[in-house]
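> can't give you the sequence, but here's the structure:
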């Protein structure tokens, strides 16, 4: 599937010139002649990147850039700035633009910058996706430190969260109480070792089904605990 680019440029000749070149390089092109329409198109079309002119009628490119970055944090933004206007470049980057190209520009330079940005956005998206750990009805987001069961957020303490993460990342592996203590609380922990059992019990209450017992976290007699592997 081709990458989708939104061109927000009020000058029809420039917009058409950009469109032709992106079409030649297998981009799916959508276009808007104003900032207001550009924001509407971004909401409905979900482009991968936006080519955004600074000087627009109505709301200018800076305002559009700020709105895009706020509403679509993963979108790629390349701003078109006037020659020699360094302040335009700095302001655009401060408001969330990823890159800029100075008018007049070589179309191939714009295409190459767009392709590079698409790759960076894709890599960033993959990294964010890889931060999610899933198992059965559970999803944990290691970035936000939130856990969900059947799309419902679980109210976990930090220690309970890290226990759940450790179990889900190692299904079927038996952990001794000492191993859990060292991993979750640290090897220098000097409190009561029963804290492991207390936290396991609390975690079970929050994640197990009320009609079942130890469906997810199993007790390994004489050892400790493990996450039940399907």
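Perfect, I can see it now. Predicted model only: the values in this text are computed from it and were never measured. Residues are numbered from 1 along each chain as shown.
> please count neighbours and contacts with C-alpha atoms only from this point.
Will do.
> show me where the protein has strands.
For the chain, the strands defined by DSSP state E cover 4-8, 28-32, 49-53, 76-81, 99-102, 132-135, 138-141, 146-149, 152-153, 174-176, 217-220, 224-227.
> now the helices for the protein?
Secondary structure of the chain (DSSP state H): helices at 12-24, 35-45, 61-71, 86-94, 107-130, 158-169, 177-180, 195-207.
> so which elements touch the fourth one?
The reference is to helix 86-94. Applying 3 or more C-alpha pairs under 8 Å, 6 or more residues apart in numbering; DSSP states H and E, one finds that helix 86-94 contacts helix 61-71, strand 76-81.
> adding another structure so you can compare the two:
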């Protein structure tokens, strides 16, 4: 069955361009032109990914993203923005978007990013059925894509789950931001590493007692990040 992509953009020329290229690549595509229409089409279309413009009538992209996540809908979202201001891009990530692209953009690059996200989702889980990965008080169940902390389930977006899983796979190793972009976002080019920093911040907010003094995800200045078990981190800092 072909993967389904929901395109949300109020500029018909852009929607048609995206739709043409995605259908050419074999995707099933539905286009809507305002934020409220997203929630009308979701029950019957059930997209595998949403391409979401930031500036929309009725509900803007941030409001749509926030509402989806508040409903525990973790469908991957690529945010499109015509705004160059970094704060607008970061705001999209802060409200649950997995990635962003600035207009004007190459349809081929958008297609590549969609393929990368869906490819990684399709590749997970890679663990044995029923396997539980434990690090400190965190338990990861890859086959169910579930994470718990002290026995309580915590809600992660698909990208946060992939990021945590990748860090666990390479626990104790220093990973550069570019390595994380390659390993988690499947970028095979120099990407905007601020995407990594924002997702690390979100992940810390969910798994750390104190995000300013993290137990698990340690920042390696001017390099990247390293995941350690709490006891290992304490001994390494002693």
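Thanks, I have it. Remember, it's a predicted structure, so these values are computed and weren't measured experimentally.
> give me the TM-score for these two chains.
Put the two chains on top of each other and the TM-score (TM-score structural alignment, normalised by the length of the first structure) is 0.54; 138 aligned residues with a C-alpha RMSD of 2.5 Å.
> export the helices of the first structure as a markdown table, with columns for mean neighbour count and distance to residue 78 of the first structure.
Formatted as a markdown table, the helices of the first structure follow (neighbours: other C-alpha atoms under 10 Å; distance: least, C-alpha to C-alpha, whole Å):
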| stretch | mean neighbour count | distance to residue 78 of the first structure |
| --- | --- | --- |
| helix 12-24 | 15 | 13 |
| helix 35-45 | 17 | 14 |
| helix 61-71 | 19 | 9 |
| helix 86-94 | 16 | 9 |
| helix 107-130 | 14 | 8 |
| helix 158-169 | 18 | 38 |
| helix 177-180 | 16 | 48 |
| helix 195-207 | 16 | 45 |
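> of those helices, which is nearest residue 142 of the first structure?
helix 158-169 (8.3 Å; C-alpha to C-alpha).
> I'd like to know how far the residue nearest to residue 142 of the first structure when sequence neighbours are not counted sits from residue 203 of the first structure.
Among residues not flanking residue 142 of the first structure along the chain, residue 131 sits closest, at 5.4 Å (C-alpha to C-alpha, 6 or more residues apart in numbering). Going from residue 131 of the first structure to residue 203 of the first structure by C-alpha to C-alpha, to the nearest Å gives 21 Å.
> likewise for residue 27 of the first structure?
With the distance defined as C-alpha to C-alpha, residue 27 of the first structure ends up 49 Å from residue 203 of the first structure.
> run through the residues that contact the residue nearest to residue 142 of the first structure.
Residue 131 of the first structure sits next to 141-143 when contact means C-alpha atoms under 8 Å, 6 or more residues apart in numbering.
> ok, residue 34 of the second structure next?
For residue 34 of the second structure, the contacting residues are 8-10, 56-60, by C-alpha under 8 Å, 6+ apart.
> in the first structure, what residue corresponds to it?
Per TM-score structural alignment, the equivalent position to residue 34 of the second structure in the first structure is residue 34.
> quick one: the helices and strands packed on helix 86-94 of the first structure as JSON lines, columns for distance to residue 113 of the first structure too.
JSON lines is the format used below for these (distance: least, C-alpha to C-alpha, whole Å):
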{"stretch": "helix 61-71", "distance to residue 113 of the first structure": "17"}
{"stretch": "strand 76-81", "distance to residue 113 of the first structure": "8"}
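> out of those, flag the one nearest residue 199 of the first structure.
Proximity to residue 199 of the first structure (C-alpha to C-alpha) singles out helix 61-71 among these, at 38.6 Å.
> next, the angle helix 35-45 makes with that closest one.
Using axes from the mean of the first three to the mean of the last three C-alpha atoms, to 10 degrees, the direction of helix 61-71 of the first structure lies 20 degrees away from that of helix 35-45.
> please tell me how far residue 119 of the first structure sits from residue 111 of the first structure.
12 Å.
> same check, this time on residue 127 of the first structure
From residue 127 of the first structure over to residue 111 of the first structure the distance is 24 Å, taken as C-alpha to C-alpha.
> go on, residue 142 of the first structure?
Counting by C-alpha to C-alpha, the gap from residue 142 of the first structure to residue 111 of the first structure is 35 Å.
> how about residue 199 of the first structure?
Distance from residue 199 of the first structure to residue 111 of the first structure, by C-alpha to C-alpha: 54 Å.
> likewise for residue 138 of the first structure?
41 Å.
> hmm, back to that, closest one to residue 1 of the first structure among the helices and strands packed on helix 86-94 of the first structure?
So among these, strand 76-81 is nearest, using C-alpha to C-alpha, at 17.5 Å.
> average distance between the closest one and the second structure?
Once the two models are superposed, strand 76-81 of the first structure sits on average 0.4 Å from its counterpart in the second structure (mean C-alpha distance after the TM-score superposition for the first structure).
> report all helices and strands that that strand contacts.
Going by 3+ C-alpha pairs under 8 Å, 6+ apart, strand 76-81 of the first structure lies up against strand 49-53, helix 86-94, strand 99-102, helix 107-130.
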